[in-house]
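Engineer: Could you work out the structure for the sequence below:
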Amino acid sequence: MNKSKPKTKPVVGLSIGDLNGVGPEIIIKALSDNRILKLITPVVYGSTKVLSYYRKSMNLEPFNHNPVNNSFDLHFKKINVVNCWSEAIELKPGEATPESGTCAFKALEKATADLKEGKIHALITAPINKKNIQSDDFNFPGHTEYITEKFEAKDSLMILASDRLKVGVVTGHMSLKEVPNALTKEKIINKASILLESMKKDFGAAKPRIAVLGLNPHAGEDGILGNEEQEVISPAIAELKKKGHLIFGPYPADGFFGTAQYEKFDATLAMYHDQGLVPFKTLSFEEGVNFTAGLSHVRTSPDHGTAYNIAGKNQANESSIRSAIFMAVDILNHRNELNPVSTN
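Structural biologist: Below you'll find the model as predicted:
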């Protein structure tokens, strides 16, 4: 990495995601904001041709970019681009094609390798299509599981975060019918422990207060509507309390969010994907960020998908990926890996 880089300006990678989704558009829009270039040195993993195609289709002004070669010579006042494939790719905005999935993986693979080698300080991943990216090399439900394995972490936690609330999920990308059997006391303790540590290390909460949701309607209603709260969730909470953690619950999910109880806590631990993500996206969709806690490196992403229905139409909102960049820098600062960087 270029030794002349200012110590307070982190190098942040952005993987381009599905080429036919909104990933290229939101990256271009976010990086067209000069404030971002003052905050970070961006490295886009994808293709200069793809970026050029979408820039022209959106009638945006040309932006200065620097093709990055094998020596990884970065220009710290331009948008750096790593070309991750050489073959010509036909772009079909709004369509899920095998080629767009293959390219999305190539960009992710290269970006992850560079993050692991320390060439970049953090990684923001644009949305992928979880079906067309599948291959012998990518056999994962999503980004979170792939990156967790690549960094050889024992476990990780998907956290959806905004200034308004933070929600982690015990079970992530799995079918709803699998959730009850996947929930164990040990699993809840492990996920809650990652959340507690992340709130301290990544978000600066000295003594975080954590709320835990129940699984069943009305948190089981004392066993009438299900016994997971009594047999699994409450014992996990009790064990964590014995260790001195400020952790409370289990709370019925509907009333917890409906009465804004989440405002009394630093973070909330949900039992399954939609239980946590539906209220989160209702309250924080445009500024929400997906953060993978429990890793040695920083990875964030926007909290939305490929949005094929608006891809290529210049309708995509870049607020979430901009928030993902700001949050990655904030987390780096909290971890003391770099000198403080202002995101104001």
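Engineer: all contacts plus neighbour counts: C-alpha atoms, from now on.
Structural biologist: OK.
Engineer: which other residues reach the one helix or strand Thr144 maps to?
Structural biologist: If you go by DSSP states H and E, Thr144 is part of helix 143-150. The contact list for helix 143-150, computed with Cα atoms under 8 Å, 6 or more residues apart in numbering, reads Thr112, Thr125, Phe138, Phe140, Lys154, Asp155, Ser156, Met158, Thr292, Leu295.
Engineer: and this one, so I can compare the two:
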Amino acid sequence: MSYKEKNIILGISIGDLNGIGTEVILKSLEDNRILELCTPVIFGNSKPLSYIKKITKINTQIQGIDDLEQIIPGKVNVLNIWKENINIDFGTNDPQIGELAIKSFVEATEALKADKIDILVTAPINKYNIQNESFKHPGHTDYLNEQLEGNALMLLVNDNLRVGLLTDHLPLKDVAKALTPELIEQKVRTINNSLIEDFHIFKPRIAVLGLNPHSGDEGIIGEEEQTIMIPTIKKLFNEGILVSGPFPADGFFGSSTYQKFDAIIACYHDQGLTPFKTLSFGNGVNYTAGLNKVRTSPDHGTAYDIAGKGIANETSFREAIYLAIDIFNKRKINIEINADRLPTQQKQITTKKSQ
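Structural biologist: A predicted model of the protein is given here:
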């Protein structure tokens, strides 16, 4: 039996080594009970991890390997993907560290595509220092959308609170132009399918937030709700998707209306992430819904200001691991259920033969 058949293989990209990423990775894996659920493989190098372990006084035991075929179940494996020595300078924006963060992420993505790992959890990166000639993406999600099958949707998750985005890393001045019926349809269908397949919510209720103040006040403060959003939402509802809106965003969370829905879709990044992080910061997970592979990440960034001090909270990263495992297992259940289903005609033939 190969290593892949024994356990869920969890790939982890190292993120920015000058931030808190490595610390929260190591803290999340410090409790050996997590090894009963998965076999972690950190794409990086044993030397800087050992150094950060010492500085932050973390006791996680790591095992260096040079090939994915060397993965040892029951161990925290570190795949050595570079050999050069590097200088860790916590809290510093370093282009070399950015290059290594992207090297880790790209190699982990290739392993995910090739089914050499089952799920991917990504540590935080600095979007500025990752840019180079071969990587010109604003972040993880855009690259994964290009490399994997499906249509990516950023979905922030904390228990029953799920917030998705119509547009994510887009300047605010460009949001209104980007809101087309086609985009809204694609995102609503993606989140509806994800709620069914990844979360096993079989009649999901979805809310869409309006773009303008007071959802445009029937066209007085903007026409996008009347001309684009409402007709598209009605069309999807008539098709059987339980989607409602657009709701005025200002009172939607304050009035706890969000608790009546399985997911909320915001028009732009801060409209969705500000209330989500207010309610869930430190416990939320960023899940890339809509793709054929499972990727999650914590809901925070590199946190340069506390890097190397041993005080970073690992809860969000640990929750990202648990959510990735849970979704992977739910997808396996879906495959098994569908494999057991016989076409109606075949069932009738089988029944007649048995009579």
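Engineer: Can you pull the TM-score for these?
Structural biologist: After superposition, the two chains reach a TM-score (TM-score structural alignment, normalised by the length of the first structure) of 0.95; 336 aligned residues with a Cα RMSD of 1.6 Å.
Engineer: how much space between the residue most central in space within the second structure and Leu279 of the second structure?
Structural biologist: In the second structure, the centroid-proximal residue (Cα atoms, centre = their mean) is Tyr287; its distance is 2.3 Å. Note on Tyr287 of the second structure: its distance to Leu279 of the second structure, by Cα to Cα, to the nearest Å, is 17 Å.
Engineer: Relative to the second structure, which residues correspond to the helix or strand that the helix holding Thr144 of the first structure is followed by?
Structural biologist: The helix or strand immediately downstream of helix 143-150 of the first structure is strand 157-161, counting by DSSP H and E. Aligned by TM-score structural alignment, strand 157-161 of the first structure falls on residues 153-157 of the second structure.
Engineer: The matching stretch: average distance to aligned residues in the first structure?
Structural biologist: With mean Cα distance after the TM-score superposition for the first structure, stretch 153-157 of the second structure departs from the first structure by a mean of 0.4 Å once superposed.
Engineer: Can you tell me what Ala101 of the second structure aligns to in the first structure?
Structural biologist: Looks like Ala101 of the second structure aligns to Ala104 there (TM-score structural alignment).
Engineer: Other residues contacting the host helix or strand of that match?
Structural biologist: Per DSSP H and E, Ala104 of the first structure falls inside helix 98-117. Applying Cα under 8 Å, 6+ apart, the set of residues contacting helix 98-117 of the first structure from outside is 13-20, 45-46, 84-85, 89, 91, 120-123, 125, 128-129, 132-134, 138, 147, 150-151, 297.
Engineer: Among the residues you listed, which ones are in strands?
Structural biologist: Among the contacts of helix 98-117 of the first structure, DSSP state E puts Gly13, Leu14, Ser15, Tyr45, Gly46, Ala122, Leu123, Thr125 in strands.
Engineer: As CSV, those with neighbour count and distance to Ser52 of the first structure would be great.
Structural biologist: Shown next, in CSV, are these (neighbours: other Cα atoms under 10 Å; distance: Cα to Cα, whole Å):
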residue, neighbour count, distance to Ser52 of the first structure
Gly13, 29, 18
Leu14, 29, 16
Ser15, 30, 16
Tyr45, 27, 14
Gly46, 28, 11
Ala122, 27, 24
Leu123, 27, 22
Thr125, 28, 19
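Engineer: Specify which member of the residues you listed is nearest to Leu246 of the first structure.
Structural biologist: Nearest to Leu246 of the first structure among those, counting by Cα to Cα, is Ala122 at 29.9 Å.
Engineer: what about that closest one, distance to Glu221 of the first structure?
Structural biologist: For Ala122 of the first structure relative to Glu221 of the first structure (Cα to Cα), the value is 44 Å.
Engineer: same question, Ile133 of the first structure
Structural biologist: 42 Å.
Engineer: swap in His304 of the first structure?
Structural biologist: On the measure of Cα to Cα, His304 of the first structure and Glu221 of the first structure end up 34 Å apart.
Engineer: if you count what's nearby, which of these two comes out ahead?
Structural biologist: Per other Cα atoms under 10 Å, whichever of His304 of the first structure and Glu221 has more neighbours is His304, with 18 against 14.
Engineer: Now the aligned residue in the second structure for the more buried one: which helix or strand?
Structural biologist: If you follow His304 of the first structure across to the second structure using TM-score structural alignment, you land on His300. Using DSSP H and E, His300 of the second structure sits within no helix or strand.
Engineer: got the contact list for His300 of the second structure?
Structural biologist: So His300 of the second structure contacts Pro124, Phe281, Gly282, Ser316 (Cα under 8 Å, 6+ apart).
Engineer: And the last one, what's its match in the first structure?
Structural biologist: Pairing criterion TM-score structural alignment: the partner of Ser316 of the second structure within the first structure is identified as Ser320.
Engineer: okay, now the match of Ala101 of the second structure: neighbour count?
Structural biologist: Ala104 of the first structure sits with 28 neighbouring residues when counted by other Cα under 10 Å.
Engineer: Just the buried residues of the match of strand 157-161 of the first structure, please?
Structural biologist: Leu153, Met154, Leu155, Leu156, Val157 (16 or more other Cα atoms under 10 Å).
Engineer: Then stretch 25-42 of the first structure?
Structural biologist: Per 16+ other Cα under 10 Å, stretch 25-42 of the first structure contains these buried residues: 25-32, 36-37, 39-42.
Engineer: For those, name the two members farthest from one another.
Structural biologist: Glu25 and Leu39 (20.1 Å).
Engineer: Is there a quick PyMOL command that grabs whichever of the contacts of helix 98-117 of the first structure are buried?
Structural biologist: Buried residues within those, by 16+ other Cα under 10 Å, are selected in PyMOL with:
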select buried, resi 13+14+15+16+17+18+19+20+45+46+84+91+120+121+122+123+125+128+129+132+133+134+147+297
